[in-house]
Each structure stands twice: as C-alpha cells, then as structure tokens.
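Chemist: Have a look; sequence and predicted model below, questions after that.
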Amino acid sequence: MRSPEFWWRPRPGTRARLLQPFGWLYGAITRLRMCRRGANAGIPVICVGNFVAGGAGKTPTAIALAALLRSLGETPFMLTRGYGGALAGPVEVEPRHSPHDVGDEALLLAAQARTIVARERAAGAGLAKRLGASVIVMDDGLQNPSLAKDLRIAVVDGASGVGNGLCVPAGPLRAPLAGQFAATDAILMIGDGAAGDAVALAAQMAGLELLRARLEPSREMASRLEGHPVIAVSGIGRPEKFAATLLAAKAKILSQRAFGDHHPYSADDVSSLIAEARTLGCLIATTEKDMTKLGPLWPETERKRLVVVPVALVFEDPARLAGLVGSVLPSAAAGAAQP
C-alpha cells in the first residue's frame, strides 16, 4: 500500500485533524512499548530504523553499515523481520528462498551479508550469534522493544522529513517525535530538503548525532540511463524517491507506475508493463528490491528492456560514521583499555 498523500503535507489538513485523536492513542501505545527493556543479544546490536511508516532508506543504510563493519574486521549478520514473507523464523536466508518465503528486503540484505529472518527478534539474534556473528545490524525495529540495542540510528528522508508531524493514521509518525528522539542515538539524513532540515535541527537540539548521506546510482548505470526514455516502475514506500534517482541520472521518464510497497507482482503486471514499453518505445527501469519479484516473472525475450537501478549510500563524513559505529564494538573498548 502507498501511504496517504495528506501525511506528507507540511501542515495537517482537515482529514489529518479528524484522525488526530486516533493518532494520539496509536502513538501513546507505541511509545509505551518502546520503554520496555529488551533481551541482551550478547553481541553488539546496531539498529537502523525510522520515525515514520514507509520507506526512508533503511535497507541501503544497513547494507552500508555491514560493509563498514567488515572493513573493521567484524563479522556482521543482518537481522530483519522479513516483511511480506511467509516464514516466521528464525531462519538464515539461503539462495533457495524466494520473496514469498522471506520478503524482498531480506533477499537484498542476504546478497551483501549473512541474513537472519525472525519475527521474534531476540530469537533471531540468538541464531546469528550461534552462527558466528560478532555484531548484528538490525534492519528496522527502532520501535520494537524485544531486543536491546547498542546503537540506534534513525534514517530520515531529507525531502519528506516527518510529514505533517502527526502519528498514524493522522500522519506518518509511528510515535511522537520527542519520544522517539529519546530512544535514538543518531539521525542519518538522506538527501536535502527543508522538511529534513527541520528534523535535523530538532534532533541536534535534543543532543543527537547528525549524519548526512545521499543515494546515488553507479556511474555505469547513470551513463546507461542518460538521455534514454524510461518507464519508472517501483513498489516502494516513497516511489518519488526512485523517480528522483532516475532524473538525477538524466533519464527521460515517460511514465511512472508506482505500485504499493512490497507489491506482489503478477504475470499480468509484467505483460502490461512490457506492452506499455513497446508502445512508447522505451526501457523499463526498476529498483533492486522490485527486481527480486519481477525477475522470475520476466520473459527472457524482453530482458534487455528491463533496467535494474542499484543505488549506493554515499556518506558526507565517513570517518564520523566509523567512529560512531566503532564506539559500540568490543574491539574498540579493548583497545581503549590498553595502556
């Protein structure tokens, strides 16, 4: 499902105000849950979450953190709920698994690091430790109290911030922002925008670390897309972010097909997309996340028409991120204790 457009307006409108009492109740319940003490995994847990319902860039951030941890000599495991998948876990994601089994995001994570799917996060952390993890990167779960976290990073989309500032269903917030600040160590602002700047200022006033980054396609992909007409196809929380990536690569967007987040693509969807692309005489551009479900359905005869657009997270100050992450690792503590 796509989030309601009225959530992302700078100020609450009439519809949001009518729903605000329900938002107060939802936010209060979530905040109370966040105050519970979680189980200790026995190894560091770095949580990558967000303040709002919908996409903000958690998965690329988790992937970037896993790469950083490997460079620091660690053995990171990803831990995710496996949204949209049938398996409750805990189970390690393997090549035999499909999006139906573990969800699309879990497959993306597993392509970068060993990944555990578990609806019960503490049980998933236990499995990761038994399999040799030295640190866990938890994809989402900032509001989940079941597992204690050593470092909590909230990802914020610079363009949309926290929308109208109200809680679900009146707005996109999962709990009141001030309460979520209290359960967060650092903010990662992805991209620029006035909405994000307002959140960044409030976070700094609350004493949180502020990191900045941007999502970029590879140079090779940007070169391939430049000047080419495309249909932008995505089933993500904020499809306009994918469109912005294509525009930044100087692609010519002729049409946008924004499906709901975690959309279960069908053969009819594929046939419709191919027919439209033939009529327009263009390529079809999609995200890595969507490709996990589109790929098995796509006919080989039309494979050249489909362009997958991977993006990487580029940090403004990588050393600052490394210092923040290193501060929660046992190796850093041991080094500091030596004379």
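Modeler: All right, it came through fine. Source: prediction; values computed, not measured.
Chemist: alpha carbons only for contacts and neighbour counts from here, please
Modeler: Fine.
Chemist: residue boundaries of the strands in the stretch 1-150 of the chain?
Modeler: For the stretch 1-150 of the chain, the strands defined by DSSP state E, counting those that start in this stretch occupy 45-49, 76-80, 91-92, 115-117, 135-139.
Chemist: Serialize those strands to JSON lines and add fields for mean neighbour count and distance to Arg278.
Modeler: Listed next are those as JSON lines, based on neighbours: other Cα atoms under 10 Å; distance: least, Cα to Cα, whole Å:
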{"stretch": "strand 45-49", "mean neighbour count": "26", "distance to Arg278": "40"}
{"stretch": "strand 76-80", "mean neighbour count": "29", "distance to Arg278": "38"}
{"stretch": "strand 91-92", "mean neighbour count": "18", "distance to Arg278": "40"}
{"stretch": "strand 115-117", "mean neighbour count": "29", "distance to Arg278": "38"}
{"stretch": "strand 135-139", "mean neighbour count": "26", "distance to Arg278": "38"}
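Chemist: try it against this one:
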Amino acid sequence: MKKIMRVFVAGHNGMVGSAIVRQLSANKNVQIITRTRAELDLTNQQAVLEFFKTEKIDQVYLAAAKVGGIVANNTYPADFIYQNLTIQNNIIHSAHLCGVQDLLFLGSSCIYPKLAEQPMTEHALLTGILEPTNEPYAIAKIAGIKMCESYNRQYARNYRSVMPTNLYGTHDNFHPENSHVIPALLRRFHEAKLNGDKEVIAWGSGKPMREFLYVDDMAAASIYVMNLEQSVYEENTEPMLSHINVGSGVDYTIRELVETIAKVVGFEGEIKFDATKPDGAPRKLMNVERLESLGWQYSIALEKGLELAYKWFVDNQEEFRK
C-alpha cells in the first residue's frame, strides 16, 4: 500500500487554496490538513511551529496571504508587507525545522517590474521598478521566492514557487467595491440584467490586453509542479531563478472580455466604454514557456471559465449581500 501523504494547505478557504483542496480530495493517498484562522494564527511563530511539530506534515501548499485590490494596497501597505512576510516566514521556516522536504509557495505576477517586457519571463524578476500601488505586497512575494531558493541552496530542500497570472473562478471575491475585474464585471452585468438596464458603462477604452486563468487550472498546475521529479524540475529551472510562471499564455482586450461577460450573463443592452477613465498598463501577459516545457498547459478556455464562475456567483450570491 502507498503511504498516506499528509498535506497541509495553508489558506484553504481562499480561491486558490479551496481549488487545491478540491483536486487533492480526489487522491485517496492524500490526507488533507487544514486550519481556519481561528484555529491557527499563521502570524504567530510559536503556534505555527507547534502545529508542524504535532501534525507531521509531508507537503505544504502555501496559498495563505493577505490580498486585496488597489485601494486596499494603497490604504494598508504596512499590513500587506508585515502580514505576508510573517505568514510565509513562519510556515517556510517551521516546515524546514520539522523536516518537511516539499513545499510550494504561491506568488503573484505583480513581482515583475511595472515596465517589464511583454510577455513577462521569469528572468524579468528584479530588473526594474515595481508598480508603486502594490509594491509592499510584491516585495513580500519576492522575499518568499528568495526564501524558498535559500532553503534549497543551504539545506537541499525542495521548496518551489509558482507565479500565477490574473485568476478568477469559484470562491472569488465579488464585493462591489474591492473585487478584481472579472468578478466585478460579472456582478455588474448580472445586476444590470436583473434591473432591466439599457446600458452598462465600462471603464477605459477597452484596448488594454490582459491574461486570465481559471482557478481550477491554477490548482492543477500547482499540484503538477509540486509533484514533478526533482531531476525534471532542475533541468527546467535555475538555482537562483526557480520560480515558474503559471498562465494561459493567451491575452484578450478588455473589450473582448467585457463583451464575453455580457454574453455569458445574458445582458442584451448596450455596452459603452468611458475612455476618460484610466486604462492602466497596455498589456500584461505571462511567458509560460518554462511551464509548458515541464509538460503542463491550461485546459479551461475563457468563455467556459466565465460560465463556471458566473454559475457559482448566482448560486452563492446571497452570501455577498449579507
């Protein structure tokens, strides 16, 4: 019989963490270990260390983080850098002290410079100035990558890092004020349809291009990278450049995104773009050649993913109105 592997998913209630849990649940040789925030404060160093000593963990998916949109990052920069650094420091170091050999750290595409060449390769890390609005969060994530690399170099651990593009899907944040573009638009078009509105106004010109990945694809990629043979992983990474981009490698204009969301929701009114509103960066696309060379590609196309995300929102929308 195969040994039952005890796998700790930190951040299991979040969008990515919950998707990882759903996929790991299909493996009968995996025992999933989770803790709510009330059960384990990940910013408490001693509590995290005691947890690892007690639970005898084999693998860790580090999906726990303090996250938020531009407004939250601008308003609470100290919270973002402190809490994220503390959470990842506690988990990575405690995992090492307790003999955990395998860990996967989930980062963010915001680690790359604001003006990084498109598509963004892993080599763009630390080559330029970060986007100021989320710099504290990005620096914490960069520190997490370098921490994993450092434990690998000094202690021969197998701590890997994946950097996702813009994610969306089930368990996303659909708050009307601080959600990201896809959940915000899904909710806006849904409510416009219910209200019988004749038009919906979208911010910007619609010309910027963005890449999106459905969260179940992100979970699948995370599990795939975690379980790659070490020899295969090392052939396709570098000791000081060990993180791997995760995305579709396909981008869309915001206009295409908005029109697809209107179609999925069933909104039949007019769509107008307010070009007086800011567009942001003209393009943000991840280069995913390294991940593809390791044998993984995304499988859920944008329209299908939007349909799944919208269904989940409709089925759970009462939760967002409390």
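Modeler: Now that the structure is in, tell me what you want to look at. Computed from a predicted structure; not experimentally measured.
Chemist: Any idea what the TM-score comes out to?
Modeler: The TM-score (TM-score structural alignment, normalised by the length of structure 2) is 0.34; 154 aligned residues with a Cα RMSD of 5.2 Å.
Chemist: quick revisit: in TSV, list the strands of the stretch 1-150 of structure 1 along with distance to Thr59 of structure 1.
Modeler: Listed next are the strands of the stretch 1-150 of structure 1 as TSV, based on distance: least, Cα to Cα, whole Å:
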stretch	distance to Thr59 of structure 1
strand 45-49	8
strand 76-80	10
strand 91-92	17
strand 115-117	12
strand 135-139	7
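Chemist: of all those, which lies closest to Met205 of structure 1?
Modeler: Set against Met205 of structure 1 and scored by Cα to Cα, those come closest in strand 45-49, at 20.2 Å.
Chemist: re earlier: who wins for proximity to Glu209 of structure 1 among the strands of the stretch 1-150 of structure 1?
Modeler: strand 45-49 (14.0 Å).
Chemist: hmm, back to that, so which of the strands of the stretch 1-150 of structure 1 gets nearest Leu247 of structure 1?
Modeler: When the strands of the stretch 1-150 of structure 1 are compared by Cα to Cα, strand 45-49 sits nearest Leu247 of structure 1, at 26.8 Å.
Chemist: So which of the strands of the stretch 1-150 of structure 1 is nearest Ala200 of structure 1?
Modeler: strand 45-49 (15.7 Å).
Chemist: angle of that closest one against strand 76-80?
Modeler: For strand 45-49 of structure 1 against strand 76-80, the angle by axes from the mean of the first three to the mean of the last three Cα atoms, to 10 degrees is 50 degrees.
Chemist: and strand 45-49 of structure 1, what other elements does it pack with?
Modeler: The contact analysis (3 or more Cα pairs under 8 Å, 6 or more residues apart in numbering; DSSP states H and E) places strand 45-49 of structure 1 against helix 58-71, strand 135-139, strand 151-157.
Chemist: can these go into JSON lines with extra columns for distance to Ala248 of structure 1?
Modeler: Listed next are those as JSON lines, based on distance: least, Cα to Cα, whole Å:
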{"stretch": "helix 58-71", "distance to Ala248 of structure 1": "18"}
{"stretch": "strand 135-139", "distance to Ala248 of structure 1": "27"}
{"stretch": "strand 151-157", "distance to Ala248 of structure 1": "16"}
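Chemist: So for Met189 of structure 1, which of these sits nearest?
Modeler: Taking Cα to Cα, strand 151-157 is the member of these nearest to Met189 of structure 1, at 5.0 Å.
Chemist: can you pull the contacts of Val60 of structure 2?
Modeler: 7-10, 95, 100, 102-104 (Cα atoms under 8 Å, 6 or more residues apart in numbering).
Chemist: from these, which single one is nearest Lys272 of structure 2?
Modeler: Of all the contacts of Val60 of structure 2, the one with the least separation from Lys272 of structure 2 (Cα to Cα) is Ala10, at 41.3 Å.
Chemist: Distance check, that closest one against Phe212 of structure 2.
Modeler: For Ala10 of structure 2, the distance to Phe212 of structure 2 (Cα to Cα, to the nearest Å) stands at 23 Å.
Chemist: Helices of structure 1, start to end?
Modeler: Taking DSSP state H to define them, one finds helices in structure 1 at 14-34, 58-71, 99-102, 104-110, 121-130, 177-181, 194-205, 219-225, 239-248, 267-280, 288-294, 318-326, 330-337.
Chemist: from those, which stretch is densest packed?
Modeler: Stretch with highest mean neighbour count among the helices of structure 1: helix 104-110 (a mean of 23; mean count of other Cα atoms under 10 Å).
Chemist: element containing Arg160 of structure 2, please.
Modeler: strand 158-164 (DSSP states H and E).
Chemist: ok, then the element right after that strand?
Modeler: Next in sequence after strand 158-164 of structure 2, counting helices and strands by DSSP H and E, comes strand 166-168.
Chemist: Who are the packing partners of that following strand?
Modeler: Strand 166-168 of structure 2 packs on strand 209-214, helix 215-226, going by 3+ Cα pairs under 8 Å, 6+ apart.
Chemist: Of these, which is nearest Phe80 of structure 2?
Modeler: Across those, Phe80 of structure 2 has its closest neighbour in helix 215-226 (22.5 Å, Cα to Cα).
Chemist: secondary structure element for Leu308 of structure 2?
Modeler: In the assignment (DSSP H and E), Leu308 of structure 2 maps to helix 302-316.
Chemist: Would you mind getting the angle between that helix and helix 215-226?
Modeler: 110 degrees.
Chemist: quick revisit: for the strands of the stretch 1-150 of structure 1, which one sits closest to Val199 of structure 1?
Modeler: Closest to Val199 of structure 1 of the strands of the stretch 1-150 of structure 1 is strand 45-49 (Cα to Cα; 15.1 Å).
Chemist: Can you tell me the closest non-neighbouring residue to Ala243 of structure 1?
Modeler: Ala232 (6.6 Å; Cα to Cα, 6 or more residues apart in numbering).
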